[in-house]
Structures are given as C-alpha cells and as structure tokens.
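# Sequence and computational prediction follow.
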Amino acid sequence: MLPSDAERRHRAFMDHDTATRAEQYWEERYGAEGRVWSGRPNTLLVREVEQLPPGTALDLGCGEGGDAIWLATKGWQVTAVDVSATALRRGAEHARDAGVGAGIHWERHDLSRSFPDGSFDLVSAQFLHSPVAADGEREEILRRAAAAVASGGVLLVAGHAGWPSWQEAPPFEHHFPTTSEVLDALDLEPGRWAVELEEVVRRDFPDPDGRPGYREDNVLRVRRLA
C-alpha cells in the first residue's frame, strides 16, 4: 500500500534535524491558514484554573493565544511561549484587541532547546502534542515545566488520550501517554508534590461531516508543596 499524503509529509519532516523541523512544521501550519484555533480557551484549563487566585502563569505551546488571553482577563501575568513566530504575532494582536496586551509577555522558544527563565504560580501545558517531536522530547519538556513551578504553585497538563472515536486510520503513528505515564516521566521529588487530580474526560467530537463522535483527554494537576 502506498503511503498517504499525510504519512509522506510526516516522514519528510522527520528526516530534518530535530532542532529545525518543529519550527518549519508549525510555521507552515500557521502560515497555511488565516487562523488555526478558535480563540477560545481550552475547557480543561478554564475548569481547573477558574477558582485559583491569579498570579504568574507560563503557557507552553500557546499557539494564537486563546489560553494566555483568557488568563490575562482573569488577572494573571502570563508568559506565553511558542515555536512559531506567526502564532506569537497573531496572539499579540488578539491580546491587544482584547485589551490585555500589557498582561502577556510573548517569547519564542523551541522548547526542546530553550526554556523561559523564572518560576511561576501556574505552568500550563495544554495538548502539547507534536507530530514531529523526537522520542522523549515531550517528557523532557514537562520535567522542565515542573522545575519552573514556584513553591505552592500548580503544574497542569492536559493531553489527548487517543484518536477520535471515528478515526479508523490514524494519519501517523503516535503514542498518547496516560496520566500515570506522564506522572512517572515527571519524576517528581517525593514529599514535595501533591497529586490533586488525575482524570480522563470524554467530550463530544463530531467527525468532519458532523456525525456524532467523541474524544477522550487526560488531565493531570500537581502542586508543589509550600
């Protein structure tokens, strides 16, 4: 069987150096469309953060800024990070339009190579999946994310638990880690962290033709003890 277009594109990207393919992939993704995401915050972020007192937040893989803008409207001082300069530019424009531009600092990082300085009351990694990530790359990024959590602060990790229910032939091979696998990979220091939530959430996710379907997501919330 001949590979699909998606498989050929994926293989071509994976042939590039790890340090360059993430930027190339996401720049092409954002450059191909006028707007990739809805602009609304991720529902799991809203659910888990809405009752927290605002402080400093780090938004990893911020895209076009939906989460960062929502956090800023709630009083958080946000550092928003992405590998794509196009996404960051759009995010800054949307933040200015929303009147919260002063509450967000935008930084460009390939998180496999560099990471923002400082510590934060909230570190959020919402659906930090990449089809061009090297083996172990996401786990290393999440360990650095945990190291950036301030005393008493929270690390919130949400990720897909699998492909949509109607996806019969996945476009490429990908392992979706469980919350237990994420927790093990974080390698948190015993006695210094509390696991506040491990959950699998099912949400409606219709197929491209509007037929009913669902997708399951994992959410993990851990707190660094003061």
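Alright, I've got the coordinates. Nothing here was measured: the structure is a model prediction, and the numbers come from that model.

# make it CA atoms for all contacts and neighbour counts henceforth
Fine.

# For residue 87, grab the count of nearby residues.
Here the number of neighbours of residue 87 (other Cα atoms under 10 Å) works out to 25.

# Start from the N-terminal end of the protein and give the strands.
56-60, 77-82, 104-108, 120-126, 149-160, 193-204, 214-224 (DSSP state E).

# can the ones you listed go into TSV with extra columns for distance to residue 141?
Listed next are those as TSV, based on distance: least, Cα to Cα, whole Å:
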stretch	distance to residue 141
strand 56-60	9
strand 77-82	12
strand 104-108	15
strand 120-126	10
strand 149-160	11
strand 193-204	18
strand 214-224	15
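
# was I right about residue 172 contacting residue 10?
Yes: between residue 172 and residue 10 a contact is recorded at 7.4 Å, counting by Cα atoms under 8 Å.

# more crowded one of those two?
Ranked by neighbour count (other Cα under 10 Å), residue 172 and residue 10 place residue 10 first, with 17 against 13.

# quick one: the more buried one and residue 213, what's the gap?
26 Å (Cα to Cα, to the nearest Å).

# Ok, residue 9 next?
Distance, residue 9 to residue 213, by Cα to Cα: 27 Å.

# What are the boundaries of the helices in this structure?
Counting by DSSP state H, the chain has helices at residues 5-14, 18-31, 43-49, 66-73, 85-98, 137-147, 179-186.

# out of these, deepest packed?
helix 66-73 (a mean of 24; mean count of other Cα atoms under 10 Å).

# what comes into contact with it?
The contact list for helix 66-73, computed with Cα atoms under 8 Å, 6 or more residues apart in numbering, reads 38-42, 45, 57, 59, 62, 77-80, 91, 94-95, 98, 100, 103-104.

# Show me which of those are buried.
By neighbour count, with 16 or more other Cα atoms under 10 Å, the contacts of helix 66-73 hold 39, 41, 45, 57, 59, 62, 77-80, 91, 94-95, 100, 103-104 as buried.

# with these in mind, which one is nearest to residue 4?
Nearest to residue 4 among the buried ones among the contacts of helix 66-73 is residue 62, at 29.3 Å by Cα to Cα.

# List the residues that contact the nearest residue to residue 64 once chain neighbours are set aside.
Among residues not flanking residue 64 along the chain, residue 91 sits closest, at 4.3 Å (Cα to Cα, 6 or more residues apart in numbering). By Cα under 8 Å, 6+ apart, the contact list for residue 91 reads 63-66.

# Let's have the residues you listed in CSV, adding distance to residue 183.
Below are these laid out as CSV (distance: Cα to Cα, whole Å):
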residue, distance to residue 183
63, 24
64, 28
65, 26
66, 26
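
# and here's the other structure:
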Amino acid sequence: MPFRQRDPRFDGSGGHSGSMTHEQAPDMTDFFSQEFWDERYRSTTAVWSGDPNPHLVEEVADVTPGSALDVGSGEGADAIWLAARGWSVTGVDVSAVAVERAAERAAEAGAGIADRTTWQQADILSWEPPARRFDLVSAHFMHLPGPVREALHRRLAGAVRPGGRLLVVGHHPSDLETSAGRPNVPDMLFTPDQVAAVLDAGEWEILVSATPSREARDPEGRPVTVHDTVLHAVRRA
C-alpha cells in the first residue's frame, strides 16, 4: 500500500528519501500493486524498524486482549507486539514477501507468538474482512485516494464487533506545509474528522481524535515537526 508505516521516502525520517519534496507530484500508480511491494521487500532485509507503531502502543497497551486485525501488517512488528500481549492477531498485507517475512519473525519471537498470529496476503483495495469479527482493527499509514480510502475505512469499521475498537493512524495534510518530503498528493493524506465521517455516530463513540506532533528529519536531514492523524473509536455494545 502507498507510503505506509512511516515509509522513509516520504516520512522525513532519513532512510533513502533522496530529493523527493512536496512540490513534486509523483506517479502513485505503482504503489497500489503487489508487484511494487514485493520488489520493495525483496530489495532489503528490513524495510521497517521492527518496532511497533508508537500510537498503537499508546492507545492499546492497557486494553484487554482479544482478537485483532492488523491491516497493512508489513513485516509484522505491530502484530507481533499485540500477540506478545495476548492478542490473537490476523495480519493482512498486499505483499506476499512481507507476509512470509512476518510469519518468519513471529516464529523467531518465541513465547507462542506464532500460535497467536495468522498471516494473509490480500489486495486491500478489494479485500473484504469478515463482518463484526474483531475486538481491534488497526491500520497505520495506509494512504489511498480519498474515495478508495473511505471505502476501506468503512470495510474496516464493519469488521469491528460490538464493544470493539477501530484505530486508524496516518500522515496529516498539514505536513504538506513543511519540508517533510510528503508527495504532493493532498487527497491521500487525511484528518481524524475524515475518518470519523465514515462512522455512524449512533454506533460509535470517538475516544481519541487528535493530530499529535513529533520531530523528524526532512530529506535534507533538517529537523522538522510533523503531525499524525489518530482516530480511536469504539463500537457501542
């Protein structure tokens, strides 16, 4: 999926972002394909840090474990972190290479992690998760064109059982006003209100709707303050 989980090319966190700036408008077509992401994962032994996304840790650390769906699971850091805390986790990613790598890392993690994780390759643009199945549905830095993103968020919300939680995290549009190196595709960044808009207010309670800041580095290595979108909601029982 497009520039997700703090993709170093667009996050201003170093990596190999090169000279990409928000004044440039890249062709995003390839970023939606399994082929692109399979090649990306094959190109290196580790695309991501191996650490869980900090907003997942902040929002879920004290939640009673149950069943979880991690969408855009990548190399498995979030799913493995959840499983280590007693969650039964299904990790879904467009890349078969990522899914295989995540399963290997879960097996290496020990303490029954592999037994509490299931991995699935799927085209998330068309994939339909099981309805009202999970106590937690989590998606971090899954950036798609507006209508496609809204449809995905509706499907993810539909996978949350009564009393369960939806956690969506992404890059905030205000990052385009900085030198962080986001691609000049404003429609693919989103606000908490845009996520909340797909939820039926009668069925959902918004626990967190925020745009916390964090310090990063732009493609030239300069310090920059960026903002994340965080929407944490619970389906009313």
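Structure received. Just so you know, these numbers come straight off a predicted model, no measurement behind them.

# And the residue nearest to residue 64 of the first structure, what's its match in the second structure?
Matched to the second structure by TM-score structural alignment, residue 91 of the first structure sits across from residue 102.

# likewise residue 53 of the first structure?
Match for residue 53 of the first structure (TM-score structural alignment): residue 64.

# from memory residue 169 of the second structure sits against residue 140, does it?
Yes: counting by Cα under 8 Å, residue 169 of the second structure does reach residue 140; the two are 4.7 Å apart.

# The two: which has the busier surroundings?
For residue 169 of the second structure and residue 140, the more surrounded residue by other Cα under 10 Å is residue 169, and the numbers stand at 27 against 23.

# Tell me the counterpart of the more buried one in the first structure.
Per TM-score structural alignment, residue 169 of the second structure is aligned with residue 158.

# Spatially nearest residue to that match, not counting backbone neighbours?
residue 219 is the one closest to residue 158 of the first structure (Cα to Cα, 6+ apart), at 4.4 Å.

# what sits against the aligned partner of the one you found in the second structure?
Using TM-score structural alignment as the criterion, the counterpart of residue 219 of the first structure in the second structure is residue 230. If you count contacts by Cα under 8 Å, 6+ apart, residue 230 of the second structure has them with 55, 167-170, 192, 208-212.

# and if we set it to 10 Å?
55-56, 59, 140, 167-172, 190-193, 195, 208-212 (Cα atoms under 10 Å, 6 or more residues apart in numbering).

# what residue lies at the spatial centre of the second structure?
residue 140 (1.7 Å; Cα atoms, centre = their mean).

# what's the distance between stretch 43-57 of the second structure and the middle of its chain?
Relative to its chain's centre, stretch 43-57 of the second structure lies at 11 Å (Cα atoms, centre = their mean, to the nearest Å).

# gap between the two ends of that stretch?
First residue to last in stretch 43-57 of the second structure (Cα to Cα) measures 28 Å.

# Same check on stretch 197-208 of the second structure?
14 Å.

# cool, and stretch 99-106 of the first structure?
Length of stretch 99-106 of the first structure, first residue to last, Cα to Cα: 15 Å.

# now stretch 169-189 of the first structure
40 Å.

# tell me the contacts of the closest residue to residue 72 of the second structure other than its chain neighbours?
Spatially, and ignoring its direct neighbours in sequence, residue 72 of the second structure is nearest to residue 93 (4.6 Å; Cα to Cα, 6+ apart). By Cα under 10 Å, 6+ apart, the contact list for residue 93 of the second structure reads 1, 34, 37, 70-76, 99, 102, 119-124.

# Please pull up the equivalent of residue 39 of the first structure in the second structure.
Alignment note: residue 39 of the first structure maps to residue 50 in the second structure; criterion TM-score structural alignment.

# how close does its match get to residue 76 of the second structure?
On the measure of Cα to Cα, residue 50 of the second structure and residue 76 of the second structure end up 8 Å apart.

# Any chance you could list residues touching both of the two?
residue 105.

# nearest residue to residue 192 of the first structure other than its sequence neighbours?
residue 225 (5.4 Å).

# Pull the contacting residues for the one you found.
Per Cα under 10 Å, 6+ apart, neighbours of residue 225 of the first structure: 150-154, 191-194.

# now with 6 Å?
152, 192-193 (Cα atoms under 6 Å, 6 or more residues apart in numbering).

# Ok, residue 66 of the second structure next?
So residue 66 of the second structure contacts 87, 135 (Cα under 6 Å, 6+ apart).

# for the one 3 residues further on, same thing?
Contacts here follow Cα under 6 Å, 6+ apart; on that basis residue 69 of the second structure touches 89-90, 137.

# Show me what residue 67 of the first structure aligns to in the second structure.
Aligned partner of residue 67 of the first structure by TM-score structural alignment: residue 78.

# ok, now how distant is its match from residue 183 of the second structure?
Per Cα to Cα, residue 78 of the second structure is found 25 Å from residue 183 of the second structure.

# Over to residue 134 of the second structure?
Separation of residue 134 of the second structure from residue 183 of the second structure (Cα to Cα): 33 Å.

# Comparing those two, which residue is more hemmed in?
residue 134 (26 against 23).

# What's the local residue count around the match of residue 53 of the first structure?
10.

# ok, now residue 44 of the second structure?
The number of residues packed near residue 44 of the second structure is 9, by other Cα under 10 Å.

# Not including adjacent chain positions, what is the nearest residue to residue 94 of the first structure?
Closest to residue 94 of the first structure by Cα to Cα, 6+ apart is residue 65, at 7.4 Å.

# No further questions, thank you.
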